[in-house]
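S.K.: this one's sequence-less:
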């Protein structure tokens, strides 16, 4: 199968590309640097695009049967200044709009576009159990997710099956939030953040990749799909699990006011609560390798 991937150098994208190549698939990377165009040493092919300018080399998409769109500025990479808020939104919405329009114009479009989203779509939900039927929230990230998903509409209108994986906290020591947390816990400096009562809907990196591939292959699934483990936990429970697996104390705690001082508005995502379950994924027959938090933490290590 010939599969195009955006965001292929990020935590999820790089793991997905490795998985696809290992199973003999052809991978096309959508890239912005001229030096990355054409055949690459790993067997992938770089095709040029510039999301903000609406540019994409459509010829490079000929023969592509599926597209996985993961590109977007990291939500936790920087403090949320007004400029960075625009970058978070524009990198997702403009990129999706560019890609969806290009796919819709192809004479032979791919069968499926798996276009990323996030559990932030639901806003802060406290301890309420949320599945894909829940409405959108009204905070900054929720509004970004609504526009992000909406930008893929041209592809759906062209008859392409569009899936929006709403991803939770991906547990991995290789990057993302886990890449920052695990070193602290290994040193015995880990602990709960804020009250610790907020729910963090996690998923192991291995299950994230397996779920994305399941969504590519399963023609019966479309629309929003939560990519979270079936048993969300609180921040305190995740902290305890990391301590158990690593054999380290988890005595430290960062109060909410300190998080707000350091992180600014982004602190709302750290102390906010998303208790999300993968109802559609389970109903479609997907099986998790790491359904429990201790399993996911072990897998991350």
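M.R.: That came through, no problem. Worth saying up front: this structure is predicted, and the values here are computed from it rather than measured. Numbers count the residues shown, from 1 in each chain.
S.K.: Could you use CA atoms for every contact and neighbour count after this?
M.R.: Fine.
S.K.: For whichever strand or helix holds residue 241, list every residue counted as buried.
M.R.: Residue 241 belongs to helix 235-246 when assigned by DSSP states H and E. The neighbour-count check on helix 235-246 (16 or more other Cα atoms under 10 Å) flags 235-243, 246 as buried.
S.K.: How about stretch 290-301?
M.R.: Neighbour counts over stretch 290-301 (16+ other Cα under 10 Å) mark 290-294, 296-300 as buried.
S.K.: Can you add secondary structure and distance to residue 167 and give those back as JSON lines?
M.R.: Listed next are the buried residues of stretch 290-301 as JSON lines, based on DSSP: H, G, I helix; E, B strand; the rest coil; distance: Cα to Cα, whole Å:
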{"residue": "290", "secondary structure": "coil", "distance to residue 167": "15"}
{"residue": "291", "secondary structure": "coil", "distance to residue 167": "15"}
{"residue": "292", "secondary structure": "coil", "distance to residue 167": "16"}
{"residue": "293", "secondary structure": "helix", "distance to residue 167": "16"}
{"residue": "294", "secondary structure": "helix", "distance to residue 167": "19"}
{"residue": "296", "secondary structure": "helix", "distance to residue 167": "15"}
{"residue": "297", "secondary structure": "helix", "distance to residue 167": "17"}
{"residue": "298", "secondary structure": "helix", "distance to residue 167": "20"}
{"residue": "299", "secondary structure": "helix", "distance to residue 167": "18"}
{"residue": "300", "secondary structure": "helix", "distance to residue 167": "16"}
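S.K.: Next one for the comparison:
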């Protein structure tokens, strides 16, 4: 396939390109062509923005992963605006280009997150569920998806509701590891909040699966079938590292340090990948222990 990708230098995009660069042709938008070229290799065509695309019909599929890191900085008003603009604007622009094309791409895979479902208890959540309460993450994801779905009259739209991606040496797990390596790991808050996650290899295999199966559309939970409470996630990570597990980070400390962003760590949801499983996708790393063994 000839694929247009935004966010191609990020954790998921770059891993997908590395795995499938001999299978697909890639055109990637990037603000830093030199950095992107060093990371992705010279087989990838680089553009400064989607504005450089004169005819989106040349692509068989569009994978939209662009967005500033949601946990990179405290959520000030200006940061929230950046998080929204970096996702919403490019998504709206791509949907408009697809709708205006005489021969639109056959698939538009667009990013989203499990934050769409809002804070929940331990009851499993599948693609048919909706948020019971509204917070910033819910609003961010809902509008992100709405703008992508504007293209569904022209092409197959898939919404990638992604959990925490576990990868070796990168992403969220890499930021979590230092205290565990020093034997200071432990749960966050009361540790009861559910965590929905996916190992990076399963994430990129699932994206490829979605490209290949045109009977899959709408929201798809990009999470492993084994969501766990934070205390179980933490205890398993310590066990795999053969380190003690006795420290606990009180919720008020996280709230003081991170403000509103602490909700991402202290609240969660048990998201399950019903669509992927019912359509025959098989996870290589269905349990968090199996995922940690290849990710730490």
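M.R.: Yes, it's here. A quick note: this is a predicted structure, and the numbers were derived from the prediction, not measured.
S.K.: just the helices in the stretch 1-150 of the second structure please.
M.R.: Residue ranges of the helices in the stretch 1-150 of the second structure, as given by DSSP state H, counting those that start in this stretch, are 11-20, 33-40, 77-100, 136-149.
S.K.: Tell me which of these sits nearest to residue 208 of the second structure.
M.R.: Among those, the nearest to residue 208 of the second structure by Cα to Cα is helix 11-20 (8.4 Å).
S.K.: Contacts for that closest one, please.
M.R.: Residues from elsewhere that reach helix 11-20 of the second structure (Cα atoms under 8 Å, 6 or more residues apart in numbering): 5, 7-8, 26, 39-40, 65, 170-171, 200, 203-204.
S.K.: For these, which single residue is the most surrounded?
M.R.: residue 8 (27 neighbours; other Cα atoms under 10 Å).
S.K.: Leaving aside the residues adjacent along the chain, what's closest to that one?
M.R.: residue 14 (5.3 Å; Cα to Cα, 6 or more residues apart in numbering).
S.K.: and the nearest residue to residue 29 of the second structure once chain neighbours are set aside, how far is that from residue 4 of the second structure?
M.R.: Leaving aside its chain neighbours, residue 29 of the second structure sits nearest to residue 47 (4.7 Å; criterion: Cα to Cα, 6+ apart). As judged by Cα to Cα, to the nearest Å, residue 47 of the second structure and residue 4 of the second structure stand 10 Å apart.
S.K.: Next: residue 143 of the second structure.
M.R.: In this view, residue 143 of the second structure and residue 4 of the second structure are 22 Å apart by Cα to Cα.
S.K.: Between the two, which has more neighbouring residues?
M.R.: Applying other Cα under 10 Å to residue 143 of the second structure and residue 4 shows that residue 4 carries more neighbours, namely 25 against 18.
S.K.: residues contacting that one?
M.R.: Contacts of residue 4 of the second structure (Cα under 8 Å, 6+ apart): 26-28, 59, 61-63.
S.K.: Just the ones of these in strands?
M.R.: 26-28, 61-63 (DSSP state E).
S.K.: Which pair of those residues spans the longest distance?
M.R.: 28 and 61, at 12.3 Å, using Cα to Cα across those.
S.K.: can you tell me which residue in the first structure aligns to residue 209 of the second structure?
M.R.: The alignment partner of residue 209 of the second structure in the first structure, by TM-score structural alignment, is residue 214.
S.K.: Helix, strand or coil: sort out its match for me.
M.R.: Using DSSP: H, G, I helix; E, B strand; the rest coil, the structure places residue 214 of the first structure in helix.
S.K.: Give me the neighbour count for it.
M.R.: 17.
S.K.: For residue 90 of the second structure, see how far away the residue nearest to residue 8 of the second structure is.
M.R.: The gap separating residue 14 of the second structure from residue 90 of the second structure is 19 Å, by Cα to Cα.
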